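after the sequence you'll find the predicted model.
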Amino acid sequence: MNEGKDTDWEYKTNKDGRELIRYSTIKEYTLEIKYSSHSGEYQCSGRMKGSYYTKISNTVSITVLAYRPRATLTAGTTIIPVGGSVTLTCFVQSSDGWKYEWFRRTQTTFEVPIRGQQNRDIRVSQGGIYSCRGTRGNPVYYSDRSDDVTVTITYKPKAKLRADNTAVPVGGSVTLTCSVNPSSSSGWKYYWYRDGNYSEALTTQDAVFHSNGQISVSQEGLYRCRGGRGNPVYYTEYSQEVQINKTCEFVRTF
């Protein structure tokens, strides 16, 4: 109560509108949850001693689950390239207020908790066998553990460059196509380079960019490409080099 002294008041608790604990000077009461019937709407009242002046609290809803909920663990992908990462999501489908504990092990090491991670979403860049569980309350109540999810690290993919022609016709252009293996991966953007200058990618001033990793170029030179995605950008290895030359224009004289 925010009026007078604590000793000026008596307290009682109702459950679902019916008296659960009669008026007394005891302010705190511990309800040991043993049955699902303990679910309900709880409210307390304060009454000033020797009067009928009463104040009523807000209502707190308690839901007692008939079973221990189980955490579900999902992964954006379970195969990531070296230097990449993946988002893992842990979820307990019962009610709000969960924090999460994360665990990792490998085929050759014991399981250890992932420190400093309590969010439902975490981003990992290590391979391994991951699991999670929900936690809340004081004393702590745990959900059942999730199934394991295995994250595997693969070698860094390499870009591949193809040219529909290696000779630029007079006044024309050739199309270069960059692709990333494995072909099942998605979300790549493509970066183009010429004449060994790998610090600055080509822009629309240097080439005409098309969809699906294609550009049209009219300037001769030694071209290379690579794929990139994510933020910060994760790059593939560079493709092989392709030399583009201009054809000569012959003038016939009579």
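It's in.

okay, CA-based contacts and neighbour counts for the rest of this
Will do.

what's the burial count for the residue nearest to residue 120 when sequence neighbours are not counted?
Spatial nearest neighbour of residue 120, chain neighbours left out: residue 90 (4.9 Å); criterion: C-alpha to C-alpha, 6 or more residues apart in numbering. The number of residues packed near residue 90 is 24, by other C-alpha atoms under 10 Å.

again, but for the one 10 residues further on
Other residues within reach of residue 100 by the criterion other C-alpha under 10 Å amount to 21.

just residue 243 next, same as before
Other residues close to residue 243 by other C-alpha under 10 Å number 14.

I'd say it and residue 224 touch.
No - applying C-alpha atoms under 8 Å as the test, residue 243 and residue 224 come out as separate, 9.1 Å apart.

hang on, the earlier thing: list the residues that contact the residue nearest to residue 120.
Neighbouring residues of residue 90 by C-alpha atoms under 8 Å, 6 or more residues apart in numbering: 71-74, 100, 120-121, 132-134.

for these, which one is nearest residue 38?
Using C-alpha to C-alpha, residue 134 is the member of those that sits closest to residue 38, with 21.9 Å.

one more to weigh against that first structure:
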Amino acid sequence: MEIPKPKVTIKPDQHVFRGETVTLRCDIDGEGVTSWQYSWYKNGSANAFSELQEHTFSPVTESDAGKYSCYGAEREGSCISNISDAVTLIVSDTAAAVLSVSPQKWLTEGDPVTLICEVYGSSTGWTFNWYTVTLSSGRNSSDQYALLSDSSRGAGGNYIVSSAALKHTGVYVCTAERGQPAYKTAFSSKQQLWVTGVSPPVSLIISPNRTQHFNLVSVSLSCEDQSNSDRWRVRSYTDHWGLEDCSSSVWGSQTGSTCKISSTVPSNTGVYWCQSESGENYHPVNITVHIGVILESPVHPVTEGDTLTLHCLYPYTSPPNLRADFYKDGSLIQNQTTEMIISNVSKSHEGFYYCKHSERGESPKSWISVRVSHSESQISVLHTLSSVLAVCPYLLVTVVLIFKCCRMRVHWPLTFRYFRRNG
């Protein structure tokens, strides 16, 4: 018979990470042979290191990396196999889960968004979990992680939100795991989702009224609702300080629903929002503290049809307005002006804006969102309803006429016979 050739498989993958359980398996398709004795070889060595069909590394280490092949001989028989092709096992130090957001992390209620969790360098056999970052009370508190109740396991690395709601505002991480016993990655780096409500019950009022601020100035952030209550607290997430309450931070103090930063520093750069007593998050605003040129742009979304005005400011000139170039999404839209004005704003004007001065430098980027006017949407609905109502009488008359015609067709032959019979 033809001499069989073994096939080597590696589970969970040829690229694994230190600490995983890895199994090498040798399969031989030999006709008429019921029992094989196996021999395993590493890196072309003539000395076999195992005689089992499956050889397991538990846990695997970097020293186990290499090229593996196997060979078989029939137990109590004369049949032998060829040696298999070598299969390479790669062992890396540690697996890292990486989280990204598509299409963007700044959203309006109803927008779709996807959190994508990946393990760089490996894509086989992983299941994923997503968590929100929470905060325990106290000045020296550390991040806590809450597993999402609808986490996806074994369905790929995508966590899909088809329609973003205010509750989705927050900071997210993910982990990946595979194998038995399970090998788990550490938490991924943090990603943020910020959902702006169409009509939130509270507004975050910032003074000075802009998203970018100079270094070493005083900034006030107030959560204001219709009842002027003190039930709101200001929270923030910054790369330097992480997730914090203003009242327990080292950089601010809160009185009622107002947070006061007495002297800004670049580490205050981050997202600030209002949180209710029950833990609901509203009105996130991205605040940047920069040493140098800043862009003066509106804090809140601009409504379609309104006018958008931008300035380029520098703290060491009087007045601070600079004649500068203005950019949107990396493209120059207006040059050498002290004030950029966009009349009749539309959704197409949404994007990242910044300004640049030839000598003073470039400002950070600020996202400017555009929301649909409620009055316009209401007018559109009323126009549609009025059109339907205007057409309805004509439709009704048409239906009545058709019905009468149908009845006349049914009765006409009987009427005709009656007149013929009775002269």
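Happy to help now that I have it. Here the structure is a predicted model, which is why all the values come from computation and not from measurement.

let me know the closest of the contacts of residue 90 of the first structure to residue 34 of the first structure.
Distances from residue 34 of the first structure to the contacts of residue 90 of the first structure, taken as C-alpha to C-alpha, are shortest for residue 134 (20.4 Å).

centre of the chain to the helix or strand hosting residue 388 of the second structure, how far?
Assigned by DSSP states H and E, residue 388 of the second structure falls within helix 374-421. Helix 374-421 of the second structure sits 52 Å away from the centroid of its parent chain (C-alpha atoms, centre = their mean, to the nearest Å).

quick one: map residue 68 of the first structure onto the second structure.
Under the alignment (TM-score structural alignment), residue 68 of the first structure maps onto residue 94 of the second structure.

that match and residue 17 touch, don't they?
Yes - between residue 94 of the second structure and residue 17 there is a contact at 5.4 Å, judged by C-alpha under 8 Å.

near residue 301 of the second structure, how many residues? Count them for me, please.
When neighbours are counted by other C-alpha under 10 Å, residue 301 of the second structure comes out with 17.

residues contacting it?
In this structure, residue 301 of the second structure makes contact with 368-371, judged by C-alpha under 8 Å, 6+ apart.

nearest to residue 148 of the second structure, of the residues you listed?
Nearest to residue 148 of the second structure among the contacts of residue 301 of the second structure: residue 369, at 28.2 Å, using C-alpha to C-alpha.

hang on, the earlier thing: out of the contacts of residue 90 of the first structure, which sit inside strands?
By the criterion of DSSP state E, membership of those in strands covers 71-74, 100, 121, 132-134.

ok, and the closest non-adjacent residue to the residue positioned nearest the centre of the second structure?
Centroid check for the second structure by C-alpha atoms, centre = their mean gives residue 101 as the closest residue, at 2.9 Å. Spatially, and ignoring its direct neighbours in sequence, residue 101 of the second structure is nearest to residue 115 (4.8 Å; C-alpha to C-alpha, 6+ apart).

name the element that neighbour belongs to?
In this assignment (DSSP H and E), residue 115 of the second structure forms part of strand 113-119.

onto which residues of the first structure does that strand map?
The aligned range for strand 113-119 of the second structure is 86-92, by TM-score structural alignment.

so what's the residue count around the residue nearest to residue 101 of the second structure?
Number of residues near residue 115 of the second structure (other C-alpha under 10 Å) recorded here: 23.

ok, residue 138 of the first structure next?
6.

and it, what's its match in the second structure?
Under the alignment by TM-score structural alignment, residue 138 of the first structure pairs with residue 180 in the second structure.

shouldn't that match be within a helix?
No - under DSSP: H, G, I helix; E, B strand; the rest coil, residue 180 of the second structure falls outside any helix and is assigned coil.

roughly how far does it sit from residue 11 of the second structure?
11 Å (C-alpha to C-alpha, to the nearest Å).

please apply the same query to residue 410 of the second structure.
According to C-alpha to C-alpha, residue 410 of the second structure and residue 11 of the second structure sit 79 Å apart.

out of those two, which sits in the more crowded spot?
A count of neighbours by other C-alpha under 10 Å puts residue 11 above the other of residue 410 of the second structure and residue 11, at 16 against 11.

the stretch 1-150 of the first structure: helices as residue ranges?
Assigned by DSSP state H, counting those that start in this stretch, the stretch 1-150 of the first structure shows no helices.

the closest residue in space to residue 68 of the first structure that isn't next to it in sequence: what's it in contact with?
In this structure, residue 68 of the first structure finds its nearest non-sequential neighbour in residue 143, 6.0 Å apart by C-alpha to C-alpha, 6+ apart. Residues in contact with residue 143 of the first structure (C-alpha under 8 Å, 6+ apart) are 68-71, 92, 133-135.

again, only this time at 10 Å
With contact taken as C-alpha atoms under 10 Å, 6 or more residues apart in numbering, residue 143 of the first structure is in contact with 67-71, 92, 98, 100, 132-136.

and the strands in the stretch 101-250 of the second structure?
Assigned by DSSP state E, counting those that start in this stretch, the strands in the stretch 101-250 of the second structure fall at 106-108, 113-119, 127-135, 143-147, 158-161, 170-178, 183-184, 191-196, 202-207, 212-214, 219-225, 233-238, 242-245.

what's the closest of these to residue 337 of the second structure?
strand 212-214 (19.2 Å).
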